[in-house]
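> got a predicted model here, sequence first, then my questions.
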Amino acid sequence: MRPLIVFLACCLAAVSAAARNTTGRSFSSEFFFGAATASYQIEGAWDVDGKGWSIWDYLARTDPDHVADSSNGDIAANSYYMYRRDIEMLKELGVTHYRFSISWPRILPYGRANYVNQRGVNHYNEFIDELIANGITPFATMYHWDLPQNLQELGGWLNEEIVDWFGDYARILYQNFGDRVKHWLTINEPYVHCNLAYGYSMHAPRIHSPGIGYYECGRHILLANARAYHIYDNEFRSVQGGKLGIVISSEYVFPASDSEEDIEATRDYFEFHLGQYMNPIFSETGNYPQVMIDRVAAASLSQGYNSSRLRGFSEEQIEYIKGTADFLGLNHYSTRIIYRNSSVIGMFEIPSHEDDTYAASFQNEFWPASQAPWIREYGPGLYHLLVHIKDTYNNPLVYITENGVSTTAGLNDYNRVSYYRSYLNAVLDAIAEGCDVQGYFAWSLMDNFEWALGYTQRFGLYEVDFGDPERTRTPRKSALVYKEIVRSRTIDYDYDPDPYASNAYASSAWLLSIVFAIVNVLIQL
């Protein structure tokens, strides 16, 4: 009976969303569109111009078979050298904002602030200047998972000294780029980073500590974000006038049935995932959600620990963390359905964050699938998540900093077109509901190195030919559709461009421009 209830609920939600789609709404002129990337995933140039090793450089050399296709980010999309082409792509799309990340080991090769790599600073200065010269507003992420290997050897995110290391790094970024970068994103997706690195040991540094290291990692990220925020507040904000936010990822979740167990499990899931990072920063009280504090403490004692595996914050630390974001960067990809019954017993490793949450999930098989097993298209989920954030955390300013879906190679990416239309409709729904959403970044501008999945997943609006030394970028159908949404500020379901025809036209136009230039020179001679 439960699957039928879930199926009917999803159908009703989809019908409701479709009804809202007919209202002819548009994005306001103040709402901005952009695209997003991350340094290790696209830059390449892993050991040039003084860059130090990151934890992913180390993983690629010590455990290459851990990545699905035994690949790495040594060259990736080669954006370190091809960033001008990347900026051309942004202009082709018509977007006005670009979210990129700065490579910590490219700025501080040894992780610490005692040695700054001027060549790395010069590279980002040139890149930021080029963005601004082309009318693109930079959104710079300080940390997108490429920790300097030297710091990892000192404990990385499990060593509380990283709060000081990150603060020193942030100060150097403000000093060198803050005169032009007015939107900073401190740390990308603490839940995903800590869980995949320390919970499931899928990502670098691959340390298996799901019920202890996971919590320590998250605790130190919250303190590091606060340190970067207070340094900016005390030393730079009055002169530079920028804003800082943190990037938090979240699915939307809803109960599999109307049973009290499933409803409670859904509440718990939100608190143990979104709430773990939102509550300390965005709630009026600060600190972790109380259900987390109580449950992890009780579970820890029953498992023979002398204290809670979730190390608490002092009152001073609670106040230090609270309010340390001017806006929320929200990454969202999909929705899950939550349940709790006897089948959940023994499902998860003990101890672990999942066992502490004590809730299981699944996705509706009728939602459109993608190349990634964890992403199914369910646009209304983003609407409900934004409303949940508005109602729970006093309607913070939100930028959608990542949203996208994976496909196989090829230009006719129909499912990505469907996905973007569905989720952008959800953003319009949320704005109509009063949610303070002011911008949207598509993930990703181009195909990239997708961490442990290598190049088996394609998230790009632009297809990258990784077999070509030039790493040729070609716009997909989704790029053309996104471009039209950006231009018209509306979502036209009848617009169906042919990417092959478009690229053929672009190639011929490029050749004609060369011919005309040569003719013009000959005439002047």
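Received it, and whenever you're ready, just let me know what you need. Numbers count the residues shown, from 1 in each chain.

> can we go C-alpha only for contacts and neighbour counts from here?
Fine.

> could you check how far the helix or strand Trp56 falls within is from the centre of its chain?
Counting by DSSP states H and E, the secondary-structure element that holds Trp56 is helix 55-62. Using CA atoms, centre = their mean, to the nearest Å, the distance from the centre of helix 55-62 to the centre of the chain it belongs to is 22 Å.

> neighbours of Ile514, just the number please.
Ile514: 12 surrounding residues under other CA atoms under 10 Å.

> what secondary structure does it sit in?
Here Ile514 is recorded as helix under DSSP: H, G, I helix; E, B strand; the rest coil.

> isn't Asp262 up against Arg340?
Yes - look at Asp262 against Arg340 with CA atoms under 8 Å: they come within range, at 5.4 Å.

> coming back round to it: what packs against the helix holding Trp56?
Using 3 or more CA pairs under 8 Å, 6 or more residues apart in numbering; DSSP states H and E as the contact test, the elements touching helix 55-62 are helix 149-152.

> buried residues in stretch 433-446?
Under the neighbour-count criterion of 16 or more other CA atoms under 10 Å, stretch 433-446 has 435-446 buried.

> which of those residues sit farthest apart?
Comparing all pairs in the buried residues of stretch 433-446 by CA to CA, the longest separation belongs to Cys435 and Met446, at 29.1 Å.

> what about Phe366, helix or strand, and which?
Phe366 belongs to no helix or strand, assigned by DSSP H and E.

> count the neighbours of it for me.
By the other CA under 10 Å criterion, the neighbourhood of Phe366 contains 12 residues.

> against Ala204, how distant is the residue lying closest to it once chain neighbours are set aside?
When the adjacent residues along the chain are set aside, Phe366 lies closest to Phe7, with 7.9 Å between them (CA to CA, 6 or more residues apart in numbering). From Phe7 across to Ala204, the span is 38 Å (CA to CA, to the nearest Å).

> neighbour count winner among the two?
Taking other CA under 10 Å, Phe7 and Ala204 do not tie; Ala204 has more neighbours (25 against 16).

> can you confirm that one is in a helix?
No - in this structure, Ala204 is coil, not part of a helix, as judged by three-state DSSP.

> wait, what's in contact with it?
Going by CA atoms under 8 Å, 6 or more residues apart in numbering, Ala204 touches 55-56, 59, 197.

> residues contacting Gln276?
By CA under 8 Å, 6+ apart, the contact list for Gln276 reads 288-289, 292.

> how near is it to Gly312?
With distances taken as CA to CA, Gln276 is found 12 Å from Gly312.

> related to what we said a few turns ago, columns distance to Phe459 on top of the contacts of Ala204, output as TSV?
Shown next, in TSV, are the contacts of Ala204 (distance: CA to CA, whole Å):
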residue	distance to Phe459
Ile55	23
Trp56	20
Leu59	23
Ala197	22
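
> so Asp465 touches Arg458, yeah?
No - Asp465 is not in contact with Arg458 according to CA under 8 Å; the separation is 11.1 Å.

> try it against this one:
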Amino acid sequence: MTAFPKTFIFATATAAYQVEGGYDDDGRGRSTWDEIREESGRIADGSDPRLSCDARHKYKEDVQILKQLNVTHYRFSISWSRVFSDGTATSLNEPGIGYYRALCEELVANGILPIVTLFHTDLPLEIFDKGSWLNTETIHNFVSLCEVCFERLGDLVPYWITFNEIGHQAWYAVAKFDNLPWHCPNRPQPQEDAEKNTVSVTAHNMLLAHAQVYRLYEEKFKVFQKGQVGITNSGRWCVPNSESPEDKEACGRALDWNLNWTIEPILKDDYPRTMRQRLPWLPTFNEEQRRLLKNSIDFLGINYYISTTIKTLKKSEDGPSIFERHAGYDYGKERWDKICGETWIRNAPDGLQQLLNYLKDNFDNLPVLITENGCMDRLDAEGDPLKDDYRVVYLSDHLTLRNGCNVIGFTAWSLMDNFEWDDGFSYRFGLFRVDFVSPSKPRVIKKSGK
């Protein structure tokens, strides 16, 4: 195991909606997740739509538990609806941006630097109802949001992340597809070629928004604030199910669909070649857009939890969902430990190493910040839930970084148990356990946090 450089970032993370909760008396507007949580049967545990960690009121206490962990940084997300109550710059909410300012000041005063994610799934409901990321006006509204954040928080924030997992937003949060997660309100679905136009245009517009935000910071703020701007991608590693040429080719396509789709337009001028070949409907970039996108990251964020084995999808087979059918692959036999019971997490630290090697070899060893890594509490656990030895093993295994990869930091997901999207509060990823029954939502450190 290589020694960590003195500048190495140790961080822990949460997302805005997951800890702050929904719209309330500080002027925050409604978001897509406020709507989703109020729809009958949408959240697995049926939890109260207003239940949360209440981080907005408990931020000073939370900074102290961060200090207890001895981390150098804290990654948190901006709730767009808290800053712009209807999603547009005309609805700037002073208490909302003031809360984020107070949080950043409290962090810095305690020797912890902020890593701020500007969009993490939580879209203003009015923006969604006007077309979400299919509407190019959303790009302009998002750039306005980012400009306000740079102006009001930038003197305290050394690292900015424009988007968390564009691909997931494109597939899950604009329209509903069979056998895939559903992260958007129950609205009439796009009627024409949704699996083509909805997904590809959403990702395309979000990439263009990222580029505009990067250039805005570069031209207007960077020389004074000296921060860095990156983007975070889902980092599932893929290995071929066999040594056959067909499985190896399918594995390459799986990496393109899961990883390279939203990296190569930034670092290699266009979508992956295999996607261009198989998806003739992909949008194109004009020369000005290519110029804006070219090398528009100072670092790449990677969320890594699992690896999967990949085999080719035969023409006679349907595949798990339309996502895999487009790419022509299916999943093979699993090779990794189900470290936290019958959940989707696998303990595959070898996959993280291979992913880092891949990024080093294919993208000039660019700086990589591991922005999420962790596992949930075992659902079948007996005894003391604070004795999470499996999480100690998982995190320790993934902190073994080798081979000269340019990793600048590691961010554990997550600081505390919180709302885990459509699973509600049934999955708990925290280094601190939260008692959601108690009105004060006390946080208690687990063994992994210690």
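In hand now; what should we look at? None of the values given here were measured: they were computed from a predicted structure.

> picking up where we left off before, for Asp465 and Arg458 of the first structure, indicate the residue with more neighbours.
Neighbour totals were compared for Asp465 of the first structure and Arg458, and Arg458 leads with 24 against 15 (other CA under 10 Å).

> and the more buried one, what pairs with it in the second structure?
Residue-level alignment of Arg458 of the first structure against the second structure, with TM-score structural alignment as criterion, gives Arg428.

> pull the contacting residues for whichever residue in the first structure pairs up with Asn362 of the second structure.
Asn362 of the second structure is assigned Thr392 in the first structure as its aligned equivalent, the criterion being TM-score structural alignment. For Thr392 of the first structure, the contacting residues are Ser283, by CA under 8 Å, 6+ apart.

> which strand or helix spans the residue lying closest to Pro190 of the first structure once chain neighbours are set aside?
Distances taken as CA to CA, 6+ apart place Gly218 nearest to Pro190 of the first structure, at 6.2 Å, with adjacent residues excluded. When elements are assigned from DSSP H and E, Gly218 of the first structure belongs to helix 213-235.

> which part of the second structure lines up with that helix?
So helix 213-235 of the first structure is aligned with residues 198-220, judged by TM-score structural alignment.

> can you check stretch 123-140 of the first structure too?
Residues 99-116 of the second structure are matched to stretch 123-140 of the first structure when aligned by TM-score structural alignment.

> which positions in the matching stretch come out as buried?
Within stretch 99-116 of the second structure, the residues that qualify as buried by neighbour count (16+ other CA under 10 Å) are 99-101, 103-108, 112-116.

> tell me which helix or strand the residue mapped onto Glu88 of the first structure from the second structure sits in.
Residue correspondence, TM-score structural alignment: Glu88 of the first structure in this structure matches Gln64 in the second structure. Secondary structure assigned from DSSP H and E places Gln64 of the second structure in helix 59-69.

> mean distance between the helix or strand following that helix and the first structure after superposition?
Where DSSP H and E defines the elements, the next helix or strand beyond helix 59-69 of the second structure is strand 73-77. Comparison of strand 73-77 of the second structure with the first structure after fitting gives an average deviation of 0.3 Å (mean CA distance after the TM-score superposition for the first structure).

> helix 59-69 and strand 73-77 of the second structure, what's the angle between them?
On the basis of axes from the mean of the first three to the mean of the last three CA atoms, to 10 degrees, strand 73-77 of the second structure is oriented at 140 degrees to helix 59-69.

> from the chain's centroid, how far away is the match of helix 213-235 of the first structure?
Distance, centroid of stretch 198-220 of the second structure to centroid of chain: 16 Å (CA atoms, centre = their mean).

> again with stretch 411-430 of the first structure
For stretch 411-430 of the first structure, the distance to the chain centre is 17 Å (CA atoms, centre = their mean).

> just the buried positions in that stretch, please.
Taking 16+ other CA under 10 Å as the neighbour-count basis, stretch 411-430 of the first structure is seen to contain the buried residues 411-413, 415-430.

> what's the answer for stretch 290-303 of the second structure, then?
290, 292-303.

> the helix holding Gly218 of the first structure vs the second structure, average offset?
Helix 213-235 of the first structure sits 1.1 Å off on average (mean CA distance after the TM-score superposition for the first structure).

> for the second structure, just list every one of the strands.
Counting by DSSP state E, residue ranges of the strands within the second structure are 9-13, 73-77, 113-119, 159-164, 228-234, 237-240, 299-303, 307-312, 329-331, 368-372, 407-413, 432-434, 443-445.

> okay if I get the ones you listed as TSV plus distance to Lys130 of the second structure?
Output for those, formatted as TSV (distance: least, CA to CA, whole Å):
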stretch	distance to Lys130 of the second structure
strand 9-13	31
strand 73-77	23
strand 113-119	18
strand 159-164	20
strand 228-234	25
strand 237-240	35
strand 299-303	29
strand 307-312	37
strand 329-331	34
strand 368-372	31
strand 407-413	32
strand 432-434	36
strand 443-445	39
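
> among the ones you listed, which is nearest Thr2 of the second structure?
Once the strands of the second structure are compared by CA to CA, strand 407-413 is nearest, at 11.2 Å.

> residues in contact with the closest one?
Residues from elsewhere that reach strand 407-413 of the second structure, judged by CA under 8 Å, 6+ apart: 7-14, 75, 367-375, 395, 399, 429-430.

> what of stretch 304-313 of the second structure?
Looking at stretch 304-313 of the second structure with CA under 8 Å, 6+ apart, the contacting residues turn out to be 234-242, 246-251, 254, 319, 325, 328-335, 345-348, 351-352, 370, 372-375.

> among the residues you listed, which lie within helices?
246-251, 254, 325, 351-352 (DSSP state H).

> which among the residues you listed end up buried?
Among those, those scoring as buried are 246-251, 254, 325, 351-352 (criterion: 16+ other CA under 10 Å).

> closest to His120 of the second structure among those?
Closest to His120 of the second structure out of those is Leu352 (22.4 Å), distances taken as CA to CA.

> find the nearest non-adjacent residue to the equivalent of that closest one over in the first structure, please.
When the first structure is aligned by TM-score structural alignment, the residue opposite Leu352 of the second structure is Leu382. Spatial nearest neighbour of Leu382 of the first structure, chain neighbours left out: Ala426 (6.0 Å); criterion: CA to CA, 6+ apart.

> just how off-centre is stretch 388-400 of the first structure within its chain?
So, by CA atoms, centre = their mean, the centroid of stretch 388-400 of the first structure is 17 Å from its chain's centroid.

> correct me, but Tyr277 of the first structure touches Ile248?
Yes - judged on CA under 8 Å, Tyr277 of the first structure makes contact with Ile248 at a distance of 7.3 Å.

> that concludes my questions; thank you for your assistance.
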